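Participant: after the sequence you'll find the predicted model.
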Amino acid sequence: MKKILVPTDFSGFAQSALEVAADIAFKTNAEIMLLHANEKMVTATPLAEYYLYDKAIEDEYLDMVTESLKKTLAEIAENGKFSRVKVKTAVIGGPMVSVIEDFVKDHAIDLVVMGTRGVSGMEEIIVGSNTEKVIRRVKCPVLAVPSPAVSFGKIVFPTTLKESQLPAFKAFAALQKIFSGEVSLLYINDPGNFKNTAAMEAQKDFLVKESGLKNATLFVSDTEVFNEEDAILDFAHQNHADLIVMGTHQRRGLAHFFMGSMTEDTVNHSDIPVLSLSIK
């Protein structure tokens, strides 16, 4: 873990994400990239002949962003534990999701940490509503944070146990030095997939061995599950989970429209942090 990206709109939700990212950076000696997307800078460019550019307004906005970034960095520095965390800041013009996607590629980001439901006083910048779009478009893991997390001692990892999920198992195994808690592998029961519990355990053992995942125990949901998202969240709450880990196919376009994404739906409704891992 070398670089952690934290997009910010200076809301309380974004601040929660930064606190979690700082804790991870402290443990791994990683660098935090604190990014603000200035969406005002490009919205009028294609319509320049119809748009009256006011540099004073732009300068005032950038001054506000600069002061907000300075305040955020000062708050980190005041915390003795985080004072040694390396933090760089960037302000880039463009639509937030596109800015994040490009930044991840250009700077070899290892992890994105985003606040969910992050609405700030700046109405044009809403981090929370963009989290699911970022999950859909970046290749690195994305940690969606609804509130500051104290620890990740209990982890729920919903899985179909299909071999296609092996990339998600490997990706999470590589992160277990950070998220080192007990892992509950939750199988949402599909009678047409496995004939018995022994077959499920055998497939779990295969995925665990091939991925190198540690400290993982298999749990099987009730036979009849009508809403998988509710089943995941109910299980997570009943087991006092600190983190939900989910693989995502990152479907886009018509595939996303018709098939949706359980990972994105869970992120939108969970009050527990969700770590999404690409299995494309």
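Facilitator: Cool, the structure landed.
Participant: all contacts plus neighbour counts: C-alpha atoms, from now on.
Facilitator: Will do.
Participant: show me the contacts for residue 194.
Facilitator: residue 200 (C-alpha atoms under 8 Å, 6 or more residues apart in numbering).
Participant: where does it sit: helix, strand or coil?
Facilitator: When classified by DSSP: H, G, I helix; E, B strand; the rest coil, residue 194 comes out as coil.
Participant: how close does it get to residue 188?
Facilitator: Going from residue 194 to residue 188 by C-alpha to C-alpha, to the nearest Å gives 11 Å.
Participant: same check, this time on residue 115
Facilitator: According to C-alpha to C-alpha, residue 115 stands 28 Å off from residue 188.
Participant: more neighbours: which of the two?
Facilitator: Under the neighbour definition other C-alpha atoms under 10 Å, residue 115 and residue 188 were set side by side, and residue 115 has more, 32 against 22.
Participant: ok, that one - contacts?
Facilitator: By C-alpha under 8 Å, 6+ apart, the neighbours of residue 115 are 13, 14, 15, 16, 17, 127, 128, 131, 144, 145, 146, 147.
Participant: same thing with residue 43?
Facilitator: By C-alpha under 8 Å, 6+ apart, the contact set of residue 43 is residue 94.
Participant: do the same with residue 264
Facilitator: 132, 135.
Participant: comparison target, given below:
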Amino acid sequence: MFDRILVPTDGSPGSERAFEVAATLASTHDAAVHVLSVVDEHGPTDDDWDYDGGTPAEAFIESQADHVDTEGLSVTPAVREGVVHDAVLDYTDENDIDLIVMGTHGRTGVRRFLLGSVTEKVVRLADVPVLSVKADAEPGTVSFDDILLPTDGSSGAEAAIEPAGALASATDATVNLVSVVDTRSLGIDVGSTVIVDELESVATDAVGDASDRLSGLGVETVETAITHGVPYRAILDAIEDTDADLVVIGTHGRTGVDRYLLGSVAEKLVRTSPVPVMTVRAPDAGGES
């Protein structure tokens, strides 16, 4: 499923952590890695570069050679000029990229994104999965042994099942399925109790269906849980409870693309999760693009 992986870079620590993750995934999935440096159309031009005759992308790859094992991997440098997130998305389309791995800021300033709002925009708009990695993640060996997969049974959530299954089956990872029953607006009365029961039934069906699909994808170990509370906070708690290394979460399709994803759950996780987050957008549902 992951044959071509793209790492957009600006040479920052976030880009370095993203490259480490991409190299690990590429080794596991026998994938090619593309490293893209985008020169902002309002920034420096080719004549302003000084990389000993090379490009920014080539210089970045060379700088990672001492601490990232790329032996046997195909790593291709590329440079584009233009609006950064547009250039990333165009390169993805032109080169049949299957996965984008990008860095974000760490917990300090979680309301800000690498390169302004580039990561946020790519997460919202990319047709392929986007794996966001914190700049303050520990450098070194990357492993995804425990994957957390939130699900609510929606088409957005279902879109994340296959990528999570592909990752888990390749490394014998455990997938922890969690469905959060959002009870924030319910009072404590008989009617609310009935509604909670209905919501729990939906959640049970969602994790059951997702578990069956994961088994069909070759995932041997699947754990399931149903929790209550504010969804993104419950997912953050589940990350800690399951000792997850990665969160894979689905988002809506293009319809309403300027709105936040899954009621802002995916967007908040990209900002605040202590572990990498892979967002997977559902196929277009026929709305405006």
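Facilitator: Cool, the structure landed. These numbers come from a predicted model, not from an experiment.
Participant: and which of the contacts of residue 115 of the first structure is nearest to residue 254 of the first structure?
Facilitator: Nearest to residue 254 of the first structure, judged by C-alpha to C-alpha, of the contacts of residue 115 of the first structure is residue 131 at 19.5 Å.
Participant: so after the helix or strand hosting that closest one, what's the next helix or strand?
Facilitator: Applying DSSP states H and E as the criterion places residue 131 of the first structure in helix 127-137. Past helix 127-137 of the first structure, further along toward the C-terminus, the next helix or strand under DSSP H and E is strand 142-145.
Participant: quick one: the helices in the first structure?
Facilitator: Assigned by DSSP state H, the helices in the first structure fall at 12-28, 40-43, 55-78, 96-106, 127-137, 166-173, 197-211, 228-238, 253-259, 262-269.
Participant: let me know which of these is the nearest to residue 156 of the first structure.
Facilitator: Closest of the helices of the first structure to residue 156 of the first structure is helix 228-238, at 6.3 Å (criterion: C-alpha to C-alpha).
Participant: so which other helices or strands are in contact with the closest one?
Facilitator: helix 262-269 (3 or more C-alpha pairs under 8 Å, 6 or more residues apart in numbering; DSSP states H and E).
Participant: what residues in the second structure pair up with the helix it packs on?
Facilitator: Mapped onto the second structure using TM-score structural alignment, helix 262-269 of the first structure spans residues 265-272.
Participant: how many neighbours does the aligned partner of residue 206 of the first structure in the second structure have?
Facilitator: Residue pairing (TM-score structural alignment): residue 206 of the first structure is matched to residue 209 of the second structure. Neighbours of residue 209 of the second structure under the rule other C-alpha under 10 Å: 14.
Participant: likewise residue 117 of the second structure?
Facilitator: Residue 117 of the second structure is flanked by 15 other residues according to other C-alpha under 10 Å.
Participant: in the second structure, what residue corresponds to residue 96 of the first structure?
Facilitator: Match for residue 96 of the first structure (TM-score structural alignment): residue 84.
Participant: distance of the match of residue 206 of the first structure from residue 191 of the second structure?
Facilitator: Separation of residue 209 of the second structure from residue 191 of the second structure (C-alpha to C-alpha) stands at 27 Å.
Participant: ok, residue 237 of the second structure next?
Facilitator: From residue 237 of the second structure to residue 191 of the second structure the distance is 28 Å (C-alpha to C-alpha).
Participant: and what of residue 269 of the second structure?
Facilitator: Residue 269 of the second structure is 32 Å from residue 191 of the second structure, by C-alpha to C-alpha.
Participant: so who does the counterpart of residue 169 of the first structure in the second structure touch?
Facilitator: In the second structure, the residue matched to residue 169 of the first structure (TM-score structural alignment) is residue 161. Residues counted as contacts of residue 161 of the second structure (C-alpha under 8 Å, 6+ apart) are 149, 210, 213, 214.
Participant: which of the residues you listed also appear as contacts in the first structure?
Facilitator: Retained in the first structure by both residues aligned by TM-score structural alignment, their matches' C-alpha atoms under 8 Å are the following of these: 210, 214.
Participant: coming back round to it: can you list the helices of the first structure in CSV and add distance to residue 244 of the first structure?
Facilitator: Below are the helices of the first structure laid out as CSV (distance: least, C-alpha to C-alpha, whole Å):
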stretch, distance to residue 244 of the first structure
helix 12-28, 15
helix 40-43, 35
helix 55-78, 26
helix 96-106, 23
helix 127-137, 14
helix 166-173, 11
helix 197-211, 17
helix 228-238, 7
helix 253-259, 21
helix 262-269, 9
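Participant: closest one to residue 2 of the first structure among those helices?
Facilitator: In terms of C-alpha to C-alpha, the element of the helices of the first structure nearest to residue 2 of the first structure is helix 12-28, at 7.7 Å.
Participant: what's next to that closest one, contact-wise?
Facilitator: Contacts for helix 12-28 of the first structure (C-alpha under 8 Å, 6+ apart): 1-2, 4, 6-8, 30-32, 81-82, 84-85, 113-120, 127-128, 144-149, 178.
Participant: run a quick neighbour tally on the closest residue to residue 75 of the second structure other than its chain neighbours.
Facilitator: Spatially, and ignoring its direct neighbours in sequence, residue 75 of the second structure is nearest to residue 33 (4.8 Å; C-alpha to C-alpha, 6 or more residues apart in numbering). Residue 33 of the second structure sits with 26 neighbouring residues when counted by other C-alpha under 10 Å.
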